[in-house]
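*Asks:* Would you be able to build a 3D model of this:
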Amino acid sequence: MAQWFECKVRYDKLMENGMQKKVNEPYMVDALSFTEAEARIIEEVTPFISGDFSVSAVKRTNISEIFWDDSADKWYHVKVNFITIDEKSAVEKKTTSHILVAASDFKGALDNFMEGMKGTMADFEIASIAETTIMDVYKAKLSSTSPAEA
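*Replies:* Coordinates of the predicted model:
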């Protein structure tokens, strides 16, 4: 299961008007530890940032799943409640889950979320959908070196 970390990268960004502005942009990284998350974000952003930059924060997130869309340019945080019924007491119980959805707009986020939830047997309700400031999301890099390649 993926463990998602939010990493903030601080650097001087060249704005559209030609001015330099210090920014602190968040990225998501799939990693096993804080150390790996920091190393991964440095590896991923180095080709895209000219000049000095620093990783200003690394924190573990509660994102349980990510629904991808390669044509999307924004990330939306969907808070969903899964509804179960306790068989003994017949009481309805809600379990909250957090899902990151790639989309171009709010409607696209809802559509992509519903598409990702297709085939889910559990009852659920969407508690909220909000656009995030996340710039990009990086999946884990699985090394596929077989003995023959080594």
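*Asks:* alpha carbons only for contacts and neighbour counts from here, please
*Replies:* Fine.
*Asks:* Could you check how far K139 is from V29?
*Replies:* K139 sits 6 Å away from V29, going by Cα to Cα, to the nearest Å.
*Asks:* Oh, that last question was meant for V55, not what I typed.
*Replies:* 13 Å.
*Asks:* go on, S128?
*Replies:* Relative to V29, S128 is positioned 23 Å away (Cα to Cα).
*Asks:* got it, and S144?
*Replies:* Per Cα to Cα, S144 is found 19 Å from V29.
*Asks:* which of these two has more neighbours?
*Replies:* The neighbour count for S144 versus V29, taken as other Cα atoms under 10 Å, is higher for V29 (25 against 7).
*Asks:* Pretty sure I41 is one of the things that one touches, is it not?
*Replies:* Yes. Counting by Cα atoms under 8 Å, I41 is a contact partner of V29 at 6.9 Å.
*Asks:* Here is the second sequence; please produce its structure so I can put it next to the first one:
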Amino acid sequence: MSNCWYQGKIRYQRVDEKDKTIKITEVYLVDAVSYTDAEARIYETVATNTPDFQLFGLSRMRIHEVFFVDEGSEKWFKVKVNFISFDEKAQKEKRTAYTMLINADNPLLAYQLISERLGTVEDYEITDVNITNILEVVPYESPEEKKLKSGNFKPLAEVMANAE
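*Replies:* A predicted model of the protein is given here:
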């Protein structure tokens, strides 16, 4: 089963401190197996904090790798990396582009963190580091993982009785 990244845009209204109604747009990135699964995950993620919202955009996003850095940064950067290989048959350098996402405080830190993660495995060059408007990234969770996290546990005696 191949998971894909989907970018969902939501819109809702909020009253600010001057009693003025403003429209807020937020972007979420979810790892899902289909558009339907992505939509459900966005609703599940957003509904707890924002009661009245509208999902007005859902599209696939070509991301090859997502790096979660535990430094508390809420900014997400889209980084384009070209891996360089030599094509023996054509006698030319071949560049293969990969798009990666990483959270960092600034573009320089995003560049450094991507460089650390890539190491010296292959020849590569980082060509673009761009900030995104993604508010939150939701990784894929299998249904079994969700059950365990939600506390749907059974007593050991019941499991053993069902196994016999």
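*Asks:* Tell me how they score on TM after superposing.
*Replies:* Overlay of the two chains. TM-score (TM-score structural alignment, normalised by the length of the first structure): 0.88; 148 aligned residues with a Cα RMSD of 2.3 Å.
*Asks:* quick one: common contacting residues for V55 and V29 of the first structure?
*Replies:* C7 (Cα atoms under 8 Å, 6 or more residues apart in numbering).
*Asks:* Can you tell me how far the most centrally placed residue in the second structure is from D31 of the second structure?
*Replies:* By Cα atoms, centre = their mean, the second structure has its centre lying nearest to V137, at 3.7 Å. Look at V137 of the second structure and D31 of the second structure: by Cα to Cα, they are 8 Å apart.
*Asks:* just D70 of the second structure next, same as before
*Replies:* For D70 of the second structure, the distance to D31 of the second structure - Cα to Cα - is 19 Å.
*Asks:* Who has more neighbours out of the two?
*Replies:* Comparing D70 of the second structure with D31 by other Cα under 10 Å, the one with more neighbours is D31, at 20 against 8.
*Asks:* so the more buried one sits in a strand?
*Replies:* Yes. Counting by DSSP: H, G, I helix; E, B strand; the rest coil, one finds D31 of the second structure located in a strand.
*Asks:* was I right about it contacting N3?
*Replies:* Yes. Contact criterion Cα under 8 Å: D31 of the second structure and N3 qualify, at 6.3 Å.
*Asks:* residues shared between the contacts of these two?
*Replies:* In contact with both D31 of the second structure and N3: Y140, using Cα under 8 Å, 6+ apart.
*Asks:* In contact with L101 of the second structure: list those residues for me.
*Replies:* Counting by Cα under 8 Å, 6+ apart, L101 of the second structure touches I63, E65, V66, F67, W76, F77, K78, V79.
*Asks:* now the strands: where do they sit in the second structure?
*Replies:* Along the second structure, counting by DSSP state E, strands occupy 4-15, 21-32, 54-61, 65-67, 76-87, 92-103, 123-131, 134-138.
*Asks:* which residue numbers in the first structure go with the shortest one?
*Replies:* Residues 65-67 of the first structure are the counterpart of strand 65-67 of the second structure, counting by TM-score structural alignment.
*Asks:* Comparing the matching stretch with the second structure, how large is the average distance?
*Replies:* Aligned to the second structure and superposed, stretch 65-67 of the first structure gives a mean residue distance of 0.6 Å (mean Cα distance after the TM-score superposition for the first structure).
*Asks:* Identify the residue nearest E74 of the second structure in space, chain neighbours excluded?
*Replies:* N103 (6.5 Å; Cα to Cα, 6 or more residues apart in numbering).
*Asks:* Surely that neighbour and L109 touch.
*Replies:* No. Proximity of N103 of the second structure to L109 does not meet the contact threshold set by Cα under 8 Å, at 9.1 Å.
*Asks:* Could you check which of those two is surrounded by more residues?
*Replies:* Applying other Cα under 10 Å to N103 of the second structure and L109 shows that N103 carries more neighbours, namely 26 against 14.
*Asks:* Good, wrapping up.
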